[in-house]
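>>> kindly generate the corresponding structure for this input.
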Amino acid sequence: MSAVLNSNITFIGGGNMAQALIGGLIARGLPPTRITVSDPVDKVREHLASKELHVTTDNIAAIRDADIVLFAVKPQVLASVLQPLKGLLDGKLVISIVAGADLATIGALLDTTRIVRVMPNTPALVQTGAHGLYAEANVSAEDRELASQVLASTGLTIWVSTEAQIDAVTAVSGSGPAYFFYMMESMIRAGKNLGLDEKVATALTLQTALGAAQMAITSANSPAELRKNVTSPNGTTQAAIEVFDHAHISQNIQAALAAAQKRSQQLAQELSDSIK
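Down below sits the predicted model:
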C-alpha cells in the first residue's frame, strides 16, 4: 500500500463510486491533500472540499500534478471529457471505471496505452466491493500493483486475462448485487405471505444473507457443499430446493448472466460506435 500512499491521485468525476474509493484510500492512510477531484456539480465539490480534498471544475488543471488519474464519468460524456485531455497523460497511470469503455476507445481519446480498465460494483460503497481489472501487456507490474492498491481500498480485486472477460465480470459481480437484492425481495415477500411481520421477515432475510455469505467466504467447503450440509433428506430445505430445481432456477440464473454479458458487449460496441 505504500506506493499508492505516496501518489497524487486525481478523480475525474466525484460521484458515488469515486467517493467510495476516496473514502477507502483515506481510511488506508492516503492524505486527503494528495487527492484532487474535478466535478461540475457544486454540491459534490462542496461535500468533498469539506474533507480537505482539492476540488475543481478544470480537468486539465486537475491532472497536472497527478501520478494516477481515475476516470469515473458517465459513458455518454466520455468523449467530451477525455478529448480535451488528449496527449496530456504522459507519465501518469490511467484507471477507468467507466462502464462499457474499452481500452481501445479510451486509448484513442487520450493518446495513451498506460491504462487499467476496472469493472467495480456498488458494495464498494460499504468497503465490500468486488472489482475486476484488466490491462494490456505493456502496463508494468508496478502500475498493476498501484491499480490494485487503489481498488483494494474498497474490496476484493481480481485480474482477468482478457478484456473480453470484463463483460463476464460485469454479468457476475457488476450486476450481481441486484440479483441478490432480487432474491432478498422475494424472500421477504414470501415471509410476509407466510404470516411474518414485514420487519421480522426483512431482518431474518438480511441476516441470513449476511451469514450465508460469511460462511461461504470463511469455509473450506464450496457453496455447493455448504448447501448440501443444510439440506437434510426429506427435510424442509429439500422441499424448497426441489421447487427450485423443478422451476429450473439454476439454468435460468445461468441464462440471465449470459444475457447480462451479451448486453455488456452490446453497450461497449454502441459506445465505441458513438465516439468514432
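
>>> when you work out contacts or count neighbours from here on, use the C-alpha atoms and nothing else.
OK.

>>> surely Val37 is in a strand?
Yes - secondary structure of Val37, determined by DSSP: H, G, I helix; E, B strand; the rest coil: located in a strand.

>>> for His54, give me its contacts.
Residues counted as contacts of His54 (C-alpha atoms under 8 Å, 6 or more residues apart in numbering) are Pro32, Thr33, Ile35, Thr36, Val37, Leu48.

>>> now with 10 Å, please.
Counting by C-alpha atoms under 10 Å, 6 or more residues apart in numbering, His54 touches Thr10, Pro32, Thr33, Arg34, Ile35, Thr36, Val37, Ser38, Arg45, Leu48, Ala62.

>>> ok, it to Asp67 distance?
Between His54 and Asp67 the distance, using C-alpha to C-alpha, to the nearest Å, works out to 15 Å.

>>> one more, so I can put them side by side:
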Amino acid sequence: MTHVSVIGCGNMGGALLKGLSKTGQYTLTACDLDPNAREAVSAHCSKTTSNIDAASDTDIVIVAVKPNIIEDLLRELDLSSDQTLVSIAAGVPTDIVRTHTDATVVRVMPNLAAETRNMAAAVTKDAVTDDVRMLLDDIGEYVEIDEAQMDVATAVNGSGPAFVFYMMNAMTEAGVNGGLDEEKARTLAAQTFKGAAETVLQSEQSINELIDAVCSPKGTTIEGMNTLWESNADEAVVNAVLAAERRSQELAHDHNAE
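As a prediction, the model looks like this:
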C-alpha cells in the first residue's frame, strides 16, 4: 500500500484523507497543529500527529496549507529525492516549491468532491508521476495541463464547486417557492446537477447539443431557457471564474515577488 501523508487537515486536506481512505489502497497519516482538525479525520487515518517530521516519512506528502504559510512550512519539511511532494496551494508556482525541497514536486488543484471520490482535479503535466496519477484517479477525474494554465484551472474546478452550490441553492429556492418541501427540493436540485454532470462526462455531444436535446418545441424547458438566454446569467458565471482566476494570479505574483 502507498503511504501518503497530508499536512494540513482543513476542508481540502480532510476531503482528500476521507476520499483516499475509502479506496482501501493507502496508509494515511494526517498532520495538523490543531487537535480538532486531527480529531475530525482520525477515523480515516492510520495515524494523526502534530509533528511535521512524523509526517515526512511517506511515499507521497500532500501539503494542504494556506498559500501564505506554505514556504515557511516547506523550510521545516525535509524530504529526499525519492519522495513526491504534492502541493495544492492556490497561486503558488511549482518553481517556488522546488526551491525548498529535494523531492519531486507535483502541483495539483483538487476540489472538495475528493471526499466522495467525485473530485475534479488539474495537475501540472511536466512532472506528474504515475503514483500521483493513480492517486488522483482513485478519487475522481483529472486533467494534465501546463503550469501556465493552473490559475484558470484553480478558478474552474477549485473554486467551481462554490459557484455550482450557488446555482443549486437558487434552484432549490425556486422549488420551495413553488410549494416543494425544502429537503425534497434540495434532493431534486442536487441529483439533477449530478445527473447532468454525468451525462456531460459520458456523452460525445457538446453541452449546447445536450441543451437542445432537453428542449422540446413549445415545451417547459425552452421557456426557461429563453429566460436564461435573455439574461446575463452566463456572463455572471464567466465573471465569477475570471475573478477567481485573477486572485490566483495575484497570489502567484505575491510569491514571485518575495
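
>>> TM-score of the superposition?
TM-score for the superposed chains, counting by TM-score structural alignment, normalised by the length of the second structure: 0.88, backed by 258 aligned residues with a C-alpha RMSD of 2.3 Å.

>>> if we go to the second structure, which of the contacts of His54 of the first structure are intact?
Of the contacts of His54 of the first structure, the ones still in contact in the second structure (both residues aligned by TM-score structural alignment, their matches' C-alpha atoms under 10 Å) are Thr10, Pro32, Ile35, Thr36, Val37, Ser38, Arg45, Leu48, Ala62.

>>> what about the fourth one, distance to Thr113 of the first structure?
It stands for Thr36 of the first structure. Summarising the geometry, the distance separating Thr36 of the first structure from Thr113 of the first structure, computed by C-alpha to C-alpha, is 22 Å.

>>> give me the more crowded residue out of those two.
Between Thr36 of the first structure and Thr113, counted using other C-alpha atoms under 10 Å, the more crowded position is Thr36 (28 against 20).

>>> what does that one align to in the second structure?
For Thr36 of the first structure, the aligned position in the second structure is Thr29, judged by TM-score structural alignment.

>>> wait, that match sits on Ala43?
No - distance between Thr29 of the second structure and Ala43: 11.1 Å, which falls outside the contact criterion (C-alpha atoms under 10 Å).

>>> which neighbours do the two share?
With the criterion set as C-alpha under 10 Å, 6+ apart, the overlap between the contacts of Thr29 of the second structure and Ala43 is Leu17.

>>> as a check, name the ranges of all helices in the stretch 151-276 of the first structure.
For the stretch 151-276 of the first structure, helices defined by DSSP state H, counting those that start in this stretch occupy the ranges 165-169, 176-193, 198-218, 223-230, 236-246, 249-275.

>>> pick the most deeply packed of those helices.
Most buried of the helices of the stretch 151-276 of the first structure, by mean neighbour count (mean count of other C-alpha atoms under 10 Å): helix 165-169, with a mean of 22.

>>> just tell me the aligned range of that one in the second structure.
So helix 165-169 of the first structure is aligned with residues 149-153, judged by TM-score structural alignment.

>>> ok, residues contacting the matching stretch?
Under the contact criterion C-alpha under 10 Å, 6+ apart, stretch 149-153 of the second structure has outside partners 90-93, 107-110, 120-124, 143, 145, 147, 156, 158-160, 241-252.

>>> ok, stretch 35-43 of the first structure next?
With C-alpha under 10 Å, 6+ apart as the criterion, stretch 35-43 of the first structure contacts 7-15, 18-19, 22, 25-26, 44-45, 48-49, 52-63, 65-66, 68-73.

>>> so how far is it off the chain centroid?
Relative to the centre of its chain, stretch 35-43 of the first structure is centred 20 Å away, using C-alpha atoms, centre = their mean, to the nearest Å.
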